[in-house]
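Undergrad: model the following, please.
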Amino acid sequence: MPTNEDEHTVHYEGAEGGWGSVRGIAETAWREAPTPAALNTLRRQNKVKGFMCVSCAWTKPAHPHPLEFCENGAKATIWELTSRRCSPEFFAQHTVEELKTWSDHDLEHQGRLTHPLRYDPVSDKYVPCSWDEAFAKIGAELQAISPQDAVFYASGRASLETSYLYALFARLYGHNNLPDSSNMCHETTSVALKKLIGSPVGTCILSDLHLCDTIFFFGQNTGSNSPRLLHPLQEAVKRGAKIVTFNPVREKGLEVFKNPQSPVEMLTPKKTQISTLYLQVKTGGDIAAISGMIKHLFEIEKRTWTEKKQHVLDVDFIDQHTIGFEELKEWATALEWPKVEEESGLSREDLLTAAEIYAEAPRAIAMYGMGLTQHVHGFDNLAALTNLWLLKGNIGREGTGISPVRGHSNVQGQRTVGISEKPELVPLDQLAEQFGFEPPREEGMNTVKACQNILSGKVRAFIGLGGNFVRAIPEREKMERAWAGLRLTVQIATKLNRSHLINGKVAYLLPCLGRSEEDLQASGPQAVTMEDSLSCIHGSLGKNTPASPFLMSELAIVAGLAKATLAPNPKVTWDAWAADYSKVRQSIEETYPDQFRDFNERVFTPGGFYRGNAARERIWKTESGKAQFTVPKSMRSVGFADALGRYRLMTLRSNDQFNTTIYGFSDRLRGIEGTRSVVLMHPDDIAAAGLSDGQLVALASDAGDGVHRQVDGLTITPFSLPRGCIGAYYPEMNPLMPLWYHDEESKTPAAKGIPVRIVC
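TA: Next comes the predicted model:
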């Protein structure tokens, strides 16, 4: 792997972790002035009968470290437990039009929302209202429209209990319009893995990381997005496992790590090199890179069988458990290396080295992020990766598997308990029997479809269960203009963000408890549950005093909205569910008995309880009943051809943000401080384009559809990237992405390969 940064590029000389992480946490704490409860919350974070982090979805170990949190997890907790309050007095001083000019950071920096609020269009301000008033008015508005014209969006943060009731509310009301944040990040996983191996989620559990011989990473920034994963990675390296990374960006966390939990590493120069081989694949070049490895794997198989009568491929597994092998073999054998090198941006020698590491490893794990899923041919990215893993039988054995690394803390779990626009993924017959109604059977709206229908005027109401939808979606400027055509917008949130300022004609902002706060209902303090990215269910118990006595829990808000909207149903007990969340878990168990057996008894199982995965047992719930090899439709995952002056833009998240939440302006792990208005670019590309370091430019869409899309005021910044690829921050670059530019199969926006030009 490269060890020397180009001296002409910005970079970070330290390791991930170490004192840099401590400093990052301290800086956030200084800005937010958290309540004294923050320290005790961090002590309980990600532990049994503790508080489950609201940041990433990485698993919670059965035997946690003394401090089982990472830099970003600590920032998320401090951000939630800020002492700042965004009260009715604040809104009395500022119009919504004025607040639209504020930055994302400054909006959330105002602190926790304290009162339910109604938008007053006459004064252009939010004004306080009662909960009863809010529920009654929202219910009346929903009753006045067709259910098919309403959208119920969910971010990935709400608990399993809340998510289950939210999905039930939508179906009792009469629609499957349940887009969620998965539509914008890992929907490609749900579609591709479901079709190829019969499971919509990854196949690994935590113990697999302790048994594997190699781990391959594709398009995932562990250091910023899931730093606690670095602990098992460090342990794997120390016991001899090899880690191979494919990523256009040289992310520090997958290069070197200094463990903050280790006094020796904190007090000495000691640190761990994580990746044995780090390959900066061209963005959109993963299909070609993986296919090159597959081609060489067939060559190794032929050589070892000829010379030693030994197989490198798992021929018994292939024969018993797969289809499509011969077609893949024929295609890969005919593949030409110059094409592989051109499309991947990598040398044949490097790809042969990666393939040899994979071939020699008895047990291998593949981990990936949105660098694979957010492409026009993202499905083919995952299909290529699945091909490679099936060739050696690396699915369904201990120490092996495919493992997407999810972002939001319960984004996978929400799908598990019914938040889906696809009726075939939900046990509708069981719900019908359980609750005495006929669920809608029509496919609902995903994120892209919801946006299209908002633009066309079909959607009349939008309810947001958390998140920052308007800021997170493509085609943002056009979407913001169309948003005013909505009749009703409702946002359930802990802090103010830009989506709360883009309102329909009737708009409410409903403040909820944070997960770290005590949720006291009629039966006493309530626990909630989440599913991590390894399919394990964990309980969480908040203990902090709520930021305001006027807050309600997300679950209670959903129940209140449902009661105000729906006709009474003796089998649907909103009051009982809101009073005692264990009753919700009983209902979840009744709906999903195989996955949630003895749910209430297992809430606080150390390490979580595993809900199971058929593919891990080599039971393939596919159309053929077997795992599927496929031949790629394209050798590149971007949806456009290269042209003079056209660049492949990948959107990035900084070390100082989580999704759309911007904690500050320090992207320490890339060496960028004080700004997010940058274009990261290879020094040779800067010179070839006649640009200069520090020059102010704009990025313009080059999608070829005749629509003008442009982001101004960006500073050219030299960075170690493949030629022809540039990077800039999400969500600021979302205006450059057309709504139609998405994965062909899953409709996931293709944010990792946007065609753009530089405008001086």
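
Undergrad: from here on, just use CA atoms for contacts and neighbour counts.
TA: Fine.

Undergrad: the closest residue to Val191 other than its chain neighbours: neighbouring residues, count only.
TA: Using Cα to Cα, 6 or more residues apart in numbering and skipping the chain neighbours, the partner closest in space to Val191 is Ser746 (6.0 Å). The local packing of Ser746 (other Cα atoms under 10 Å) involves 23 other residues.

Undergrad: confirm that Ser746 sits in a strand.
TA: No - looking at Ser746 with DSSP: H, G, I helix; E, B strand; the rest coil, it is coil, so not inside a strand.

Undergrad: the strands in the stretch 151-300 of the chain, which residues?
TA: 214-218, 242-246, 256-258, 272-273, 277-279 (DSSP state E, counting those that start in this stretch).

Undergrad: how about this one, so we can line them up?
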Amino acid sequence: MSQDDPTHRPGQPDPQVPRYDAPAGGWGSLKGIASVARHTQVSSDALKALWRQNKPGGVMCTGCAWAKPANHETVEFCENGAKATIWELTRARCTPEVLAAHSLEELRSWPDHDLEQLGRLTHPMRYDPESDTYVAVSWEEAFAGIGAELKSIDPADSVFYSSGHAGLEAAFLYQLFARAYGHNNLPQSSNMCHETTSVGLKQLIGSPVGTCVLPDFEDCDAILFFGQNTGTNSPRFMRTLKNAVDRGCRIVTFNPVRERGLVEFVDPQHLSAMATGSGTRISEHYFQVRPGGDVAVLAGMIKLVLEAEAEAPGTVLDQDFIDAETAGFEEMAATVSAMSWEDIEEASGLDREMITTAAEVYLGAKKVIAIYGMGLTQHVGGFDNLGMLVNLLLLRGNIGRSGAGISPVRGHSNVQGQRTVGVAEKPGLVPLDKLEELFGITCPREEGMNAVHASQAILEGRAKAMILLGGNLVRALPDSARMEGAWGALDLTVYIATKLNRSHLTPGRASYILPCLGRLDEDMQATGRQAVTIEDSLSHIHGSVGAATPASEHLLSEVAIVGGLAKAVLEPNPKLAWDDWTGDYGLVRDLIEAVYPGDFRDFNARMFEPGGFYRGNPARERDWQTEGGRAWFTAPSGISALGARPGEGQMTLVTLRSNDQFNTTIYGYEDRLRGLSGARDVVLINPDEMARRGLSEGQRVDLACAVEDGVERVVRGLAVTPFDLPAGCVAGYYPELNPLVPVDYCETRSGTPAYKGTPVVLRR
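TA: So this is what the prediction gives:
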């Protein structure tokens, strides 16, 4: 059956629902960029920034974390990256006068999109409860006020959160400040996205990050995709995939949602393709697996690999590799072999023929890369998902050699790099002895709070202060309605940001907004123009130099803000030279190299290498830094990553991001690649499911969480929208549906919230 066969079955498109028939990329991407530019007051610096974006010596995109090639094209930005640049380099200004005209109570009624449309923040501000507005203060007043608050509480009661916005320099100083102050409460945005990766891969192969580099995509024979929407979240990756397909690589995709970017793509830089509209078919096979059904799919594929080996012993498995480099094979094989095809088909939503088709692609390839995103990690059983994917790769030695490996796609620029330089709540991940030696401080050794632990502490009234280095955490967290209600009880909230967002509208008893330079802005300090560095998804480090005119003379860099806070809180220490570090970021890079000499050798000299410099990965060299010194096969704890099958009348919620969105930033209301537009208060549902439940298109319903913990969680007034989804699941937009995900309904080992697999019920 061809991919365009109108007969609908699992894994094939449903002709009854809205869909986007044009390829991803192409003219659609250019129109998408133009649409955002039209209703944004775009600065003249935006075009200059886009020309320099993701090129050596230029500015690294603030959007996704996909790799930057050494041999760059004329244009190295994508639709998402262009929107991010346009959005930040706006001429609109969110001045104290603008904020004085609107109470926080009023602003809370505004859509997220409209809040950020107010433009770039221009002055440090303090919340004034009498007027319910933010008022301008001097930097000296802000630092002194924040310092006094932090000095008055137990450091263990404070949380220092970081998004992926900051560069490595600010991130390193931020974690140093936290530890000198006295805590390891350093959650970051990866806690909510890829913490399953950080914990799971570390246990299984000894590395918390993926093993692939860009040349592997030029050498692989097959790519398996699980739960990642490349066309929207990291469109520059599409060119890499297109080139792989053009040379004969076979791609198989498993995703509950048929994402257009993994179906067909037109490279906007190929004039002939643009002229004809002729796209490249990306996925040879596309299977719409049920949410949480990846365990079952992978179990079926592994069963077929084991059966092929039994039929032709010594020809299928890489037995030498298994014997010499791995452990746990027998238990895993026995567990998978005992699973019935009936259970596999039920849990996955796919039939045996489909899974056999995928297994045949895997068996026919000598070198295989597995790519995955949050569709694999954001489940209660996310570790089982990941473990099974590692199992499949290990069977034929597809980790630790050229052209093969495992490659999680990180969503936010530099979110991986911040963990690399110490923004981590687990002290075992950080060379604390080295920090103590270099800086004359005493580092706490107790494990700190991750995002889920911090959320629980806020709900229970145990947390006293929250510092946010970027991000829109109140909106991004699970259980967001409850979090918003509890947030105001904090003694102190500090928001380091470029634009106003919904988190800022939930102040603590004392609250400050500290406006910072963005990565795109020129950063002039005592020793001249400064560069920052970031790490991409493939563990390469890149220098980035902003050149745009700052939005205000009152802005400070993130490095300067971290230094200013630290000086206001900590006792003087000649080894903590905050002013010197603010004046010359090269000195900070020297410190990073001193703490992490293996990863950052000759840091300052190498930071502008074309393509970035590779900091290395032991697992890529088959140096398994695990318990036992081997790569581990693991037996799954069940056949679904959902943990438990949905009960009577229940469905599984999958949260999505639209084509006009990056994380919690909403650029507009077009979800072009899904054929949707105009509203975000929708619930997507299979037409057959609609018919069974007597629902009509456009009908307003409520969606309620079905987790029984004594808390009612409901999002009301969602418009029923027919959409091509597997049976038994519904979908809707993140972050609007975050209130339905309990804060402690998360992956059992890592605490990653189950945004892709929460049980819900529809109410009329």
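
Undergrad: quantify their similarity with the TM-score.
TA: After superposition, the two chains reach a TM-score (TM-score structural alignment, normalised by the length of structure 1) of 0.99; 756 aligned residues with a Cα RMSD of 0.8 Å.

Undergrad: rewinding a little: how close does the residue nearest to Val191 of structure 1 sit to Gly436 of structure 1?
TA: 32 Å (Cα to Cα, to the nearest Å).

Undergrad: mind checking which helix or strand Ala727 of structure 2 is in?
TA: If you go by DSSP states H and E, Ala727 of structure 2 is not part of any helix or strand.

Undergrad: now do the same for it: its match in structure 1.
TA: With TM-score structural alignment defining the correspondence, Ala727 of structure 2 maps onto Arg723 in structure 1.

Undergrad: now Ala178 of structure 2
TA: By TM-score structural alignment, Ala178 of structure 2 lines up with Ala170.

Undergrad: equivalent analysis for Thr506 of structure 2, please.
TA: Mapped onto structure 1 by TM-score structural alignment, Thr506 of structure 2 lines up with Ile502.

Undergrad: residue contacts, its match?
TA: Val470, Glu480, Trp483, Ala484 (Cα atoms under 8 Å, 6 or more residues apart in numbering).

Undergrad: of those - the most surrounded one?
TA: Trp483 (25 neighbours).

Undergrad: how much space separates that residue from Thr660 of structure 1?
TA: Trp483 of structure 1 is 19 Å from Thr660 of structure 1, by Cα to Cα.

Undergrad: same check on Glu7 of structure 1?
TA: For Glu7 of structure 1, the distance to Thr660 of structure 1 - Cα to Cα - is 31 Å.

Undergrad: which of those two has more neighbours?
TA: Between Glu7 of structure 1 and Thr660, counted using other Cα under 10 Å, the more crowded position is Thr660 (19 against 10).

Undergrad: skipping its backbone neighbours, what lies nearest that one in space?
TA: Leaving aside its sequence neighbours, Thr660 of structure 1 sits nearest to Pro731 (Cα to Cα, 6+ apart; 6.3 Å).

Undergrad: wait, the one you found touches Val470, no?
TA: No - counting by Cα atoms under 8 Å, Pro731 of structure 1 does not reach Val470; the two are 10.1 Å apart.

Undergrad: element containing Leu30 of structure 2, please.
TA: Assigned by DSSP H and E, Leu30 of structure 2 falls in helix 26-38.

Undergrad: now the helix or strand following that helix: which residue numbers in structure 1?
TA: The C-terminal neighbour of helix 26-38 of structure 2 among helices and strands, as given by DSSP H and E, is helix 45-52. Aligned by TM-score structural alignment, helix 45-52 of structure 2 falls on residues 37-44 of structure 1.

Undergrad: average offset of the lengthiest strand in structure 1 relative to structure 2?
TA: When structure 1 is parsed with DSSP state E, its longest strand is strand 710-718. Mean deviation of strand 710-718 of structure 1 relative to structure 2 after superposition (mean Cα distance after the TM-score superposition for structure 1): 0.9 Å.

Undergrad: burial measure for Leu168 of structure 1, as a count.
TA: Counted with other Cα under 10 Å, residues neighbouring Leu168 of structure 1 total 22.

Undergrad: for the closest residue to it other than its chain neighbours, identify the helix or strand it belongs to.
TA: In space, and not counting its chain neighbours, Leu168 of structure 1 is closest to Gly418: 7.8 Å by Cα to Cα, 6+ apart. Per DSSP H and E, Gly418 of structure 1 falls between elements, in no helix or strand.

Undergrad: tally of neighbours for Gly418 of structure 1?
TA: Neighbours of Gly418 of structure 1 using other Cα under 10 Å come to 27.

Undergrad: tell me the residue in structure 2 aligned with it.
TA: Per TM-score structural alignment, Gly418 of structure 1 is aligned with Gly422.

Undergrad: which ones are touching that match?
TA: So Gly422 of structure 2 contacts Ala171, Phe172, Gln175, Leu429, Val430 (Cα under 8 Å, 6+ apart).

Undergrad: over to Thr721 of structure 2?
TA: Contacts of Thr721 of structure 2 (Cα under 8 Å, 6+ apart): Val682, Val683, Leu684, Ile685, Glu697, Gly698.

Undergrad: check those and tell me the two furthest apart.
TA: Of all pairs drawn from the contacts of Thr721 of structure 2, the greatest distance, 11.5 Å, lies between Ile685 and Gly698 (Cα to Cα).

Undergrad: what sits in contact with each of these two?
TA: Val720, Thr721.

Undergrad: just how off-centre is stretch 191-210 of structure 1 within its chain?
TA: Put simply, stretch 191-210 of structure 1 sits 16 Å off its chain's centre (Cα atoms, centre = their mean, to the nearest Å).

Undergrad: ok, back up a step: residues touching the residue nearest to Val191 of structure 1, list them.
TA: Going by Cα under 8 Å, 6+ apart, Ser746 of structure 1 touches Asn183, Glu187, Thr188, Val191, Phe379.

Undergrad: rerun at 10 Å
TA: 183-184, 186-192, 373-374, 376-379, 446 (Cα atoms under 10 Å, 6 or more residues apart in numbering).

Undergrad: which one in structure 2 is aligned with it?
TA: Taking TM-score structural alignment, Ser746 of structure 1 has Ser750 as its aligned residue in structure 2.
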